[in-house]
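Undergrad: What follows is a predicted structure for the sequence shown.
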Amino acid sequence: MTFLGALGMSTGAILVAEMGDKTQLVAMSLASRYRVRTVLLGITAATVAVHGISVLLAEVLGMALPGDWISLVAGLAFLGFGVWTLRGDELTDRDEERAATRRMGPVLLTVATIFFLAELGDKTMLATIAVGADHASAPLAWLAVWIGSTVGMVAADALGIALGMLLGKRLPEQAIRIGAAVLFFLAGLVMTWQGLSALLF
């Protein structure tokens, strides 16, 4: 796949993965306490770091496994993300405490640290690894996935913050969750079929 294809796929996948996700709720909570611009800068810094790690892991997986198996595994992962999305994420009291604290230093550093910790092992990090591994054979795919996943994450969080400010707490969370899950299921079925077809036929 081309650089632009990997860029578009990673942007779309992470945008969908972040809708209604715990880290989007963290972003909305932070934006209610700090300036929106500072929150978005902190989210961007944290996302660049976390998704850099994700892309590195994806490159290692891409080199270690044959492409057909990667496509199959990525497809199954996306089906799992669909189930995870339907189940939903909750913003716990601990997440709220992290979002509220000011003890870590300047606000930008606080936001970036909170978001970095919230994102580790999260669905969007795992989705970035899955997309990156699936596109590992394309030239500069790692860069495309890194940029795309960062753009998708920041765009989803900016949208969540804007909607949260506009609508308060009346966001149709269930509709967003179902829509995102359907997109994950569709992408997962396509990727799983491609992987199975390549292995069986």
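TA: Nice, I can see it.
Undergrad: can we go C-alpha only for contacts and neighbour counts from here?
TA: Will do.
Undergrad: I'd say Val26 and Glu97 touch.
TA: No. Counting by Cα atoms under 8 Å, Glu97 is not a contact partner of Val26; they are 10.4 Å apart.
Undergrad: okay, the two: which has more neighbours?
TA: Set side by side, Val26 and Glu97 show more neighbours around Val26, with 25 against 10, by other Cα atoms under 10 Å.
Undergrad: What distance do you get for the more buried one to Met9?
TA: Val26 sits 25 Å away from Met9, taking Cα to Cα, to the nearest Å as the criterion.
Undergrad: need the contact list for the residue positioned nearest the centre of the chain.
TA: The chain has Thr124 as the residue nearest its centroid, 2.5 Å off, counting by Cα atoms, centre = their mean. Contacts here follow Cα atoms under 8 Å, 6 or more residues apart in numbering; on that basis Thr124 touches 14, 17-18.
Undergrad: want to try CSV for these, with distance to Phe185, secondary structure and neighbour count as columns?
TA: Shown next, in CSV, are the contacts of Thr124 (distance: Cα to Cα, whole Å; DSSP: H, G, I helix; E, B strand; the rest coil; neighbours: other Cα atoms under 10 Å):
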residue, distance to Phe185, secondary structure, neighbour count
Ile14, 14, helix, 27
Ala17, 12, helix, 31
Glu18, 15, helix, 27
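Undergrad: adding another structure so you can compare the two:
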Amino acid sequence: MEALITSFVLIFTSEMGDKSQLMSMAFATLFKVRTVLISIFIAALINNGIAVIFGSYITEYIPIFYIKLLAALLFLFFGITTLLEEEAKQEKIKNSKYGPFATIISTYVFSELGDKTQLAAIALTASYNSPLYILIGTTLGIFLADVLGIIVGIYFNKRIPSKYLKYLSSFIFLAFGLSTLYKLFF
């Protein structure tokens, strides 16, 4: 259960102000919100499924201590890079000949491959060795962050400054990184 809660909190907070949240907002201006919600859920499930599968098998080849150490260093790296990132700019979304579902899912999946949240999902899976809980937690974290982004973007016209969301996300990554290092060495 700790793996589910940890993965949800980490991914949910790190997605605030991230490109996937901005994409979801943009898609919601082009397509029906229901179509966007279903599509981003499927895309998040695909991305996190890939991460969980990879994270599950990596422990067979690398000792868990080194994986946890790498996970801690990655969390610290993500915290620092999130803090130093420039404000993300919303990209222009074009209509596709493949329809809204295929457009949203393919755009979302390809733009998130290798993203910090997918790498975090790999590290979480390898650290906790609870792939199902990590899959559920990370997918719900991304999905609910995107839902919140759509609500905030459409109904509240972005009243929450993105810099505060960036600081919160950075703090959470740094806290998880330092906590993991502490558990490894003390």
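TA: Ah, there it is. Keep in mind that what you see is a predicted model, and the values were worked out from it rather than measured.
Undergrad: any idea how far the aligned partner of the residue nearest to the centre of the first structure in the second structure is from Ile134 of the second structure?
TA: Correspondence of Thr124 of the first structure to the second structure, assessed by TM-score structural alignment: Thr117. Separation of Thr117 of the second structure from Ile134 of the second structure (Cα to Cα) stands at 12 Å.
Undergrad: Check Gln90 of the second structure too.
TA: Distance from Gln90 of the second structure to Ile134 of the second structure, by Cα to Cα: 29 Å.
Undergrad: Give me the more crowded residue out of these two.
TA: Ile134 (30 against 14).
Undergrad: Translate the more buried one into the numbering of the first structure.
TA: Using TM-score structural alignment, Ile134 of the second structure pairs with Val145 in the first structure.
Undergrad: List the contacts of its match.
TA: The contact partners of Val145 of the first structure, by Cα under 8 Å, 6+ apart, come to 6-7, 9-11, 55, 128, 131-132.
Undergrad: Kindly report the same for Ser162 of the second structure.
TA: Ser162 of the second structure neighbours (Cα under 8 Å, 6+ apart): 16-17, 87.
Undergrad: show me where the second structure has helices.
TA: Assigned by DSSP state H, the helices in the second structure fall at 2-15, 19-30, 33-58, 64-84, 100-112, 116-128, 131-155, 162-185.
Undergrad: which of those helices is buried the deepest?
TA: Ranked by mean neighbour count, the helices of the second structure are led by helix 116-128 with a mean of 25 (mean count of other Cα atoms under 10 Å).
Undergrad: Mind reading off the mean deviation between it and the first structure?
TA: On superposition with the first structure, the mean distance recorded for helix 116-128 of the second structure (mean Cα distance after the TM-score superposition for the first structure) is 0.8 Å.
Undergrad: next one: stretch 181-188 of the first structure to chain centre, how far?
TA: Centroid separation between stretch 181-188 of the first structure and its chain, computed with Cα atoms, centre = their mean, to the nearest Å, is 14 Å.
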